[in-house]
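A.B. asks: how would this look folded up:
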Amino acid sequence: MPDKVNLSTGDSADDLRKREIIRGRPKFGSVYLLGTFFINAGSHAAASVAGHKADQDRSRVGLICGGGSGQGMLSAAVCGNIFASPGPTQVRCAIELVDNDKGNYTGDVLNFGLAKEQFAAQHPSKVDKVKFLVVGDDVAVGKTQGGIVGRRGLAGTVLIYKIEGALAEAGVGLDEVYSIAEWVSQNIATIGVGLEHCHVPGTMAGEAHLTSSEIEIGMGIHNEAGVQCVSPVPPLSRLVQTLLDLLLSQSDPERGFLSIQGSGKDNVVLLVNNLGGVSELELAGIAREAITALSARGVRVLRVISGTFMTSLNMPGFSLTLLLLPSSSSTAAPPEDVILRLLDASTSAPGWKWTSCAPPSELPPPPAPLISERAADNALKVRAQDVQGFVLAVERACNALDKAEPEITRMDTISGDGDCGLTLQTGANAVLARLRAGSISGEDVIGAHRHGGTSGALYSIFFSALAQSLSTSPAGVVAVHDWSRAVSAAHEQLYTYTRARTPSRTLIDPLAAFSDVFTANPSDLRSVVEKAAEAAEATRDIEARVGRSAYVEAGLLKRERVPDPGA
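C.D. replies: The predicted structure is shown next:
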């Protein structure tokens, strides 16, 4: 936002003065993510933060909203200081700027209410042309606690803005806009969660409120503390279930803000809102988990809206909002399809993210397990000499990988892109799952398994070549010399797909050591393992020529002296 108004617009001095008042001056800089005097859900552009629309259609209801700067709402017309409400003079000037034939609609509490009364006092003939609605969708505040002060307004407000804007654009009268908005405000609920509080620009960074093992539920957008601190941080699936308990509970006397019917009769709109510090990738994962959890509870999601709509500056957290759609038996509510059409209405407001105007698609079923190459050829199974020992060996290796994930990830954060530990852990846990399901056994040591990443491709090539060699075992039982021959053949086959050769500071170094020693003396497994371990540790002092480490500054690798995580 420019510091001064463009004086070449031809506007009157009074208009310019009003604009300056409305814009306000946050203490710590302009933190308006978006600013509009009203949401325009149709084809016309939303109003500018610098003033009202030049071509405003005064035959339609004007919408005004506002609050403290830093919340990053879709529409923050009248901006106060960070986390502080704008004054009544600013709000009243906004009302005058968008004054029209249909009336105006404002939303905040004391200062907006005061501005409404002052406007009515100055314009007695327009006393019924301004309506006022407070939105309180926070379910973290229980009914007893919020009985006097009321519940806080969170991201659910954004859905109300969108619905109001679409109604106003369609030319609906003030009373109907207000009536539908009021109904929506009574059927909407939001809960937020964060890993830390936000930092207000221009102030000294405070100490961390939470430890690395804690997460806070019920945080407000004004940096208020939550109502529940959970440690250790639960997995997303369990966290989402906790949030849905607060949103949907009918047994908790302090909750039950939404009239859930149960038995699959409830349809909702889901809003996944970024509180400021969450990536798009994470939001997508949160949305998917929420849809899955709601479906399991018999709640059908008809629309999903995900993005950054109402923030708490840079808070690393998110909120879930549910708008409970009216049932077919409800007579006092607007029809469900009307609410959905209003949310689906096109808009040029830059803060409104594109959304699919349809229910989320069904999640695809998990892919069928890959059949073994042996089964595909209808050939005999290749059996391990020690069936139980084979299974225990695979299990021990996978458990060791799972346990080593944090250390491997730490090493890869220094020498690579930080995903090696998680990639290996994912593959190991998938193998463990197949072991438990009985699809891997020592009765048939040849099988196929999916694994991701560059290293996953190398592993898959190596083990596929290993399987090809083992499949030629004449007796149908794999002996030590069969393993030795297969490892050597697989090693050579892998070299046809990679340029890496020892010393390379990659997984090739311990693999080559393992293959060479095992081929030479397959009966001395202790020496084989020791040589492979030595080669892996030696990668800490090898100059990176291939692999991800080749892109890392050489001085960093010398200073840190971490072995290659893949090795």
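A.B. asks: for the rest of this, base every contact and every neighbour count on C-alpha atoms.
C.D. replies: Will do.
A.B. asks: tell me how many other residues crowd Gln122.
C.D. replies: Neighbours of Gln122 under the rule other C-alpha atoms under 10 Å: 10.
A.B. asks: count the neighbours of Asn100 for me.
C.D. replies: For Asn100, the number of neighbouring residues by other C-alpha under 10 Å comes to 17.
A.B. asks: other SSEs contacting the helix or strand where Arg559 lies?
C.D. replies: For Arg559, the element it lies in under DSSP states H and E is helix 554-560. The contact analysis (3 or more C-alpha pairs under 8 Å, 6 or more residues apart in numbering; DSSP states H and E) places helix 554-560 against helix 387-415.
A.B. asks: can you verify Phe318 is assigned to a strand?
C.D. replies: Yes. Under DSSP: H, G, I helix; E, B strand; the rest coil, Phe318 sits within a strand.
A.B. asks: next, count neighbours for it.
C.D. replies: Number of residues near Phe318 (other C-alpha under 10 Å) recorded here: 27.
A.B. asks: and Asp252, by the same measure?
C.D. replies: Counted with other C-alpha under 10 Å, residues neighbouring Asp252 total 12.
A.B. asks: next, the structure of the following sequence, for comparison with the previous one:
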Amino acid sequence: MSVQNKHFLNTAPTLVLDSLEGLARLNPALALDPTEKVVYVQSPDRSKVALICGGGSGHEPAHAGFVGDGILTAAVCGSVFASPNAVQVRRAIDLVDNDKGTLIIVKNYTGDVLNFGLAKEQYAALHADKADKVKFLIVGDDVAVGRNQGKIVGRRGLAGTVLVYKIAGALARRGSGLDEVYNIAEWVSSRVGTIGVGLEHTQVPGNAPAKSHLGADEIEIGMGIHNEPGHRRISPVPPLKELIPQLLEFITSTSDPDRSFLPFRNDGSDEVVLMVNNLGGVSELELVAVVGEAVKALQGTGVTVHRVLSGSFMSSLNMPGFSLTLLLLPQKDESSAPSTSLILSLLDEKAETPGWRWTSGSVPPSSIPQPSGSGSSASVLGAGAHRLSAPDPAAFVAAVERACKRVIEEEPEITRMDTIAGDGDCGLTLKAGAEAVLQQIQKGAIKGDDVLGAVIQVSQVAEKEMGGTSGALYSIFFSALAQGLQSSAGSQSTTSDDIWKGAISSALAKLYTYTRARPPSRTLIDPLAAFVQSFPNGFPAAVKAAAGAADATKDVEAKAGRSAYVEGDRLKKEKVPDPGAWGVKAILEGLLG
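C.D. replies: Okay, here's the model as predicted:
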């Protein structure tokens, strides 16, 4: 997998400050010291404990995105993946000076610990009367780094840090003293574990273009948030239902003395908060699928999940990966621990910050509510519908089969056209519909002695199996065709050319009420309209006219459909017909035989 080396920025050196200025405009309650790159609450309540965090930039929304009422009072920002210096940190301590004291929370990275720690000690030396008013907490929640490997530097600080300062920030807002806020934060930091996984490393803006570190079918477990290598690589990429249990095992296991950091009992009594964190480059579609699998995996092992948080909390620029964090809540027999209700209430409290994501404040369901009943009301023909047969029922079914097989044969060519003129899926979409219709024929659901039922079956296949724009257009047309057949047939029980003529004309007219495309439009409307208009001249002549209209789309300027979004000169150069139009041509020629 290739590394994304392009970025949206003015210049690499100004990116951090540009971002902080944007954040301050996003949240008017914030102020910014541009020289020291400190974001802070403009008018803090100085009768309450202040919280400071920070570190290298590139992990947004951490930490500046969590500055605001209810979480952090200030964040100190270094360059991308580089710790801020002690001067910057001292400036933050001065800016949040208050009556109750300040808690500094840092991720366990050497640069952060040294610079924030140095600032604390320098501040204490300069303000001896306030030396006990500043406390320091290091969070190391990574479970990928074992005790032997990290015996000197300790575990890395990852997304679990956000849970620590969210809970501590809410407690500070309630008016608790410095010691109480520190003690709760320290307890939470001792109960969080995080494991990350990535498809590839990330590239730092301004650095030389990065090369791929992982194979096309390879992932890395335990990657850090600064491109540090992980614990191990896996190939091929496993499905989520296999990957997620492996990741959770890193956090919950108590059988590995080198990596068992949290006191899970694994006896059905464990209760947790789950955080699914986007490391920057995972789509929301995939991330929420991770959420579902993680909740199922935990519940399947007897772990009670009290809360679920999902989104970007601590990223690594645009790294295509995610991390799982568990906060192990106190057991009922842990008398010295804070109560579960207190921890959850602090976590649930609203925070006035751009970075904090919505949470339900409730336990996720063990099963998903679903509607009752038998499904679609359009699955069978109404009782009052007129039964209509083809003159030759067997020939009718044979024609439908030919049309489906012709579409399947044409799929590679239609796909080739669509990779140039669209998004590349038209051929496969039509093939899926054709294969589903063939299955309905094999089941006996499409019969020549029930033309109305057959047309409705085709409509439903288009709706369910094709989907997208093409599926909707085909489904509307065939639904309208069924209506047209009923009205054109009257009391007749067998189809005729006149009945089909009236039916397809009314179907096209009804389709026009749902699309603005009119021939020539470089869409499937072009051959369909040509077929309807030429049908009075006979079926073969109508198919020939449709084929000509489909071929002519290669010279038509795109006005609607997928091709309208493709650069016009490219379409003219490639000279490919519209893929959707070619699909209609294939269907009609298959019907003709």
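A.B. asks: sorry, back to before: where does the helix holding Arg559 of the first structure end up in the second structure?
C.D. replies: The alignment of helix 554-560 of the first structure onto the second structure (TM-score structural alignment) covers residues 568-574.
A.B. asks: may I see the buried residues of that stretch?
C.D. replies: Across stretch 568-574 of the second structure, burial judged by 16 or more other C-alpha atoms under 10 Å covers Leu571.
A.B. asks: quick one: it to the first structure mean distance?
C.D. replies: With mean C-alpha distance after the TM-score superposition for the first structure, stretch 568-574 of the second structure departs from the first structure by a mean of 2.0 Å once superposed.
A.B. asks: can you name the residues in contact with that stretch?
C.D. replies: For stretch 568-574 of the second structure, the surrounding residues in contact (C-alpha atoms under 8 Å, 6 or more residues apart in numbering) are 420-421, 554-555, 557-558.
A.B. asks: which of those residues lies closest to His213 of the second structure?
C.D. replies: The shortest approach to His213 of the second structure among those belongs to Ile420, at 31.0 Å (C-alpha to C-alpha).
A.B. asks: report how many residues lie close to the closest one.
C.D. replies: Ile420 of the second structure, neighbours per other C-alpha under 10 Å, totals 18.
A.B. asks: cool, Phe313 of the second structure as well?
C.D. replies: Residues near Phe313 of the second structure, counting by other C-alpha under 10 Å: 28.
A.B. asks: how about the secondary structure of the aligned residue in the first structure for it?
C.D. replies: In the first structure, the residue matched to Phe313 of the second structure (TM-score structural alignment) is Phe309. Three-state call for Phe309 of the first structure (three-state DSSP): coil.
A.B. asks: ok, Phe309 of the first structure touching Met73?
C.D. replies: Yes. Using C-alpha atoms under 8 Å, Phe309 of the first structure is in contact with Met73, at 5.3 Å.
A.B. asks: now do the shared contacts for these two.
C.D. replies: With C-alpha under 8 Å, 6+ apart, Phe309 of the first structure and Met73 have common neighbours Val158.
A.B. asks: for the residue nearest to Val407 of the second structure when sequence neighbours are not counted, list the residues it contacts.
C.D. replies: Leaving aside its sequence neighbours, Val407 of the second structure sits nearest to Ala586 (C-alpha to C-alpha, 6 or more residues apart in numbering; 5.6 Å). Counting by C-alpha under 8 Å, 6+ apart, Ala586 of the second structure makes contact with 403, 406-407, 410.
A.B. asks: before we move on, what about Glu280 of the first structure?
C.D. replies: Per C-alpha under 8 Å, 6+ apart, neighbours of Glu280 of the first structure: Gly307.
A.B. asks: next one: the one 4 residues further on
C.D. replies: Residues counted as contacts of Ala284 of the first structure (C-alpha under 8 Å, 6+ apart) are Ser306.
A.B. asks: sec struct for it, please.
C.D. replies: helix.
A.B. asks: counterpart of His209 of the first structure in the second structure?
C.D. replies: Here His209 of the first structure is matched to His213 in the second structure, going by TM-score structural alignment.
A.B. asks: so that match sits right up against Leu199, yeah?
C.D. replies: No. Applying C-alpha under 8 Å, one finds His213 of the second structure not in contact with Leu199, separated by 9.2 Å.
A.B. asks: and those two? which has more neighbours close in?
C.D. replies: A count of neighbours by other C-alpha under 10 Å puts Leu199 above the other of His213 of the second structure and Leu199, at 26 against 17.
A.B. asks: number of nearby residues for the residue nearest to that one when sequence neighbours are not counted?
C.D. replies: Computed as C-alpha to C-alpha, 6+ apart, the closest residue to Leu199 of the second structure that is not its neighbour in sequence is Ile219, at 4.8 Å. Other residues within reach of Ile219 of the second structure, judged by other C-alpha under 10 Å, total 24.
A.B. asks: what number of residues lie near Phe478 of the second structure?
C.D. replies: Phe478 of the second structure: 25 neighbours (other C-alpha under 10 Å).
A.B. asks: that one maps to what in the first structure?
C.D. replies: Match for Phe478 of the second structure (TM-score structural alignment): Phe463.
A.B. asks: who does the helix or strand harbouring that match touch, helix- and strand-wise?
C.D. replies: For Phe463 of the first structure, the element it lies in under DSSP H and E is helix 453-470. If contacts are counted by 3+ C-alpha pairs under 8 Å, 6+ apart, helix 453-470 of the first structure sits against helix 480-495.
A.B. asks: now do the strands in the stretch 1-150 of the first structure.
C.D. replies: 62-63, 66-69, 78-82, 104-106, 130-132 (DSSP state E, counting those that start in this stretch).
A.B. asks: the residue most central in space within the first structure and Glu289 of the first structure, how far apart?
C.D. replies: Closest residue to the average C-alpha location of the first structure: Leu283 at 1.7 Å, with C-alpha atoms, centre = their mean. Look at Leu283 of the first structure and Glu289 of the first structure: by C-alpha to C-alpha, to the nearest Å, they are 10 Å apart.
A.B. asks: now Glu530 of the first structure
C.D. replies: Distance from Glu530 of the first structure to Glu289 of the first structure, by C-alpha to C-alpha: 44 Å.
A.B. asks: Glu463 of the second structure against Phe478, yeah?
C.D. replies: No. At 10.2 Å, Glu463 of the second structure does not count as touching Phe478 under the criterion of C-alpha under 8 Å.
A.B. asks: what about Val181 of the second structure, which SS state?
C.D. replies: Going by three-state DSSP, the state assigned to Val181 of the second structure is helix.
A.B. asks: noted, bye for now.
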